[in-house]
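**Student:** build the 3D model from these lines:
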Amino acid sequence: MANTPYPESYYAASANAVPPRPALQDDVETDVCVIGAGYTGLSSALFLLENGFKVTVLEAARVGFGASGRNGGQIVNSYSRDIDVIERTVGPKQAQLLGQMAFEGGRIIRERVAKYNIQCDLKDGGVFAAMTAKQMGHLESQKRLWERFGHTQLELMDQRRIREVVACDQYVGGMLDMSGGHIHPLNLALGEAAAVESLGGTIYEQSPAVRIERGANPVVHTPQGKVRAKFIIVAGNAYLGNLVPELAAKSMPCGTQVITTEPLGEELAKTLLPQDYCVEDCNYLLDYYRLSGDKRLIFGGGVVYGARDPANIEAIIRPKMLKAFPQLKDVKIDFAWTGNFLLTLSRLPQVGRLGDNIYYSQGCSGHGVTYTHLAGKVLAEALRGQAERFDAFADLPHYPFPGGQMLRTPFAALGAWYYGLRDKFGM
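**Tutor:** I've put the predicted structure just below:
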């Protein structure tokens, strides 16, 4: 049987020690079968277990193998399309409910870390960095928008103020969100998995779902076993493949690249990011970075449509890092990797139900660390018969990519090229 290891990332190399979990080699029965042991699946499992459900989680590789264990580790509020876009799309009533949920995911993460004593280097504070006056104007509007929905831990920063928190001369200003922050993402997933098991849940690794037998009592088949359940939650996101064809048609896996330097030492690290906040710029094709617990710089950016692995990740990302921090020109890169996220045409998450008993959430569109934790709670509520918040997401309109799966990658890449030009020329 195939054994899929973690990618050679900094997160895998520095993960808390956890023994591998067994593969499913039997037939089991459960209340809820969760497909995918990333944040969406683990969050769903935790909320369900806390409410008395029997839960079995199937993972094709290892816990947190996909985006949950490879991302930039930044706690960023709201969605990939902000609440004002949602309001224009669906109207004020539905937007009000979605807006109230836009800042909940970060609170859930902090509650989980505290309740289950998860060691994941949690730090508070996230910076949105503006490179142009137009981007600064957008941040001013965003602050007013977020405050309208009750989110008040925000500070606008002028050029002098942002230099106090980021040693980079590219920025004209920014916005600090103290409810943002950063974590070691794989250790967060591993801690949540341990919490699932502490409540009686079962997680099988190296157990890909290969077929779903739909019906009144659906069955999920793996290469060596099967799970019969009352409900199924599909939480594979960019790593789901074609298991559920109707979900694959409305989404596209994309890759983002991350590098990690050698340890910088306390003194150099503090000159780069004195308050240890994480940072993302305001470009459409944005760069993001932060310090790790052992004072390395983790720097990510770029998008590869169709989720191919670039031949030389360092060659793509290192120049971006040096543009922000030229003082790191002699610093060695210890790790470079790609992680896939799932893009939707609207850049809003897709939530819904297939038949009466198969639920799903997917398509965070690069904004998943907080949203996936909210999604787990919303899915668990729906299985308990409380569907108002689930329906607010499920009613969002979604469309297939133009030209179907064959043309979705070139169309998306063309759009990214256009927005990349806008970023470059400050349009």
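
**Student:** CA only for contacts and neighbour counts going forward, please
**Tutor:** Noted.

**Student:** just want the most central residue of the protein.
**Tutor:** In the chain, the residue lying closest to the centroid (CA atoms, centre = their mean) is residue 368, at 2.5 Å.

**Student:** so how far is residue 115 from it?
**Tutor:** Residue 368 is 22 Å from residue 115, where distance means CA to CA, to the nearest Å.

**Student:** distance of residue 383 from residue 376?
**Tutor:** 11 Å.

**Student:** I should have written residue 238 there, sorry.
**Tutor:** Taking CA to CA, one finds residue 238 at 17 Å from residue 376.

**Student:** distance between the ends of stretch 146-154?
**Tutor:** End to end - CA to CA - stretch 146-154 spans 9 Å.

**Student:** another one to check against the first:
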Amino acid sequence: MLEGRYLGFGGTGRNGGQIMAGIGHDLEKIRKDVGEDGLRRIFEISDMGADIIKDRIRKYDIDADFQHGYGYMGFNARQAKTLRAWEKEFKSLGSRHEIRYLEGADVRQIIGTDAYHCGLLHMGGGHVHSLNLLLGEARALASHGAQIFEYSPALEVRYGDRITVRTGKGSVRAAKLLWACDSFLNRLEPELHRTTINTYAFQLMTEPLSEELIRRISPIRGAYSDIRPIIDYYRVTNENRLLFGAATPFVEHIPLDLKAWNRRLMLKIFPYLADVKIDLAWGGPMACSPNLFPQIGTLPGRPNAFFVQGYSGFGVTPSHIICKVLAEGMHEGSDRYELIRSVRRIRVVGKDHFRPVLLTAGKTWHQISGYWNGRR
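**Tutor:** Presented below is the predicted three-dimensional model:
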């Protein structure tokens, strides 16, 4: 494995660590590609991520602070209808965990705010220290004989029956290659570059809070997100801090003051945190696909050159599902792999010159369409 910087430099080391159900933002966007039966099969595997993560943490003794408890939050009656439908869908998967819809004053059972009209508690979800998870999984990978080379960016790739990847310090030859660069591809493979576009997400971390304040914020010590097209997401960490993240909802830009920008959003949900100090704020790119669904497959005419990319901001949990399916495809193939690779990749025209404009238009349309599908 060749890592351009160091393990955790990318999205996995700097995201919110939310353990959510599902793959992609809206499976309806891929209905035409996979059909009714395919959509049902993808939905059936979409709840596997949390169990895969827990199994790996247990098997390899990874100190990743896994905590059960997730709240999907809604602001109005339209979103309430959506959450009630989600409750039925989640329960139809036969989860052994508590799944419960809440409305009005009952919402206070899971979160300490008056900002929401309704919520859906899913105790099968939760949150994890994603950097520690990544590092633990890397150690597990090495224990199986894999070699990991940090600070080894690929400079050139030569395809053939055996593929050669050249770095600044040497080269690697292999029968198969997996491109797993996501938002850090840096145009090295044009075929992959043209079907995603980078946007940014931003997080903050408060100072350590009192146990009393933590219980007020989150009686379940859980993770949360609303269900708008572009979400706020947050969780209580193991150190009693609040981690709060978001992305710009309409106009694509990088705020000049990340602490102030994210703090303003946090106070809309938790106004009683006005005097709390913000210790850290950071951000980073994430590769989005036009249909907001992950992309896997092989490069055209190159059956031994595989790829995975385009998690569109939902990567921690779905990546464990998608990459399990991808591994099946790289090994001997599987029906699940053929199904997910059949989701078409759409070219993002003009992304190199008009990225902010395209993202602003896309975010605006995404928000408007939320009124029609019960997400706004």
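
**Student:** still on that earlier bit, ok, residue 383 and residue 376 of structure 1, which is more surrounded?
**Tutor:** residue 376 (26 against 19; other CA atoms under 10 Å).

**Student:** and the more buried one, that one's in a strand?
**Tutor:** No. Secondary structure assignment (DSSP: H, G, I helix; E, B strand; the rest coil) places residue 376 of structure 1 in helix, not in a strand.

**Student:** which residues touch the alignment partner in structure 1 of residue 147 of structure 2?
**Tutor:** Here residue 147 of structure 2 is matched to residue 202 in structure 1, going by TM-score structural alignment. Residues in contact with residue 202 of structure 1 (CA atoms under 8 Å, 6 or more residues apart in numbering) are 55, 56, 57, 196.

**Student:** can I get these in TSV including secondary structure?
**Tutor:** Listed next are the contacts of residue 202 of structure 1 as TSV, based on three-state DSSP:
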residue	secondary structure
55	strand
56	strand
57	strand
196	helix
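
**Student:** how about residue 268 of structure 1, what's its match in structure 2?
**Tutor:** Checking with TM-score structural alignment, residue 268 of structure 1 has residue 213 as its match.

**Student:** and its match, which helix or strand is it part of?
**Tutor:** helix 211-217 (DSSP states H and E).

**Student:** mean shift of that helix relative to structure 1?
**Tutor:** Superposing on structure 1 places helix 211-217 of structure 2 at an average distance of 1.1 Å from its equivalents, by mean CA distance after the TM-score superposition for structure 1.

**Student:** residue 172 of structure 2 maps to what in structure 1?
**Tutor:** Under the alignment (TM-score structural alignment), residue 172 of structure 2 maps onto residue 227.

**Student:** does its match really touch residue 212, like I thought?
**Tutor:** No. Taking contacts as CA atoms under 8 Å, residue 227 of structure 1 lies outside contact range of residue 212: 9.6 Å.

**Student:** shared neighbours, the two?
**Tutor:** Counting by CA under 8 Å, 6+ apart, the contacts common to residue 227 of structure 1 and residue 212 are 219, 220, 221.

**Student:** what is the neighbour count of the last one?
**Tutor:** Per other CA under 10 Å, the neighbour tally for residue 221 of structure 1 reads 19.
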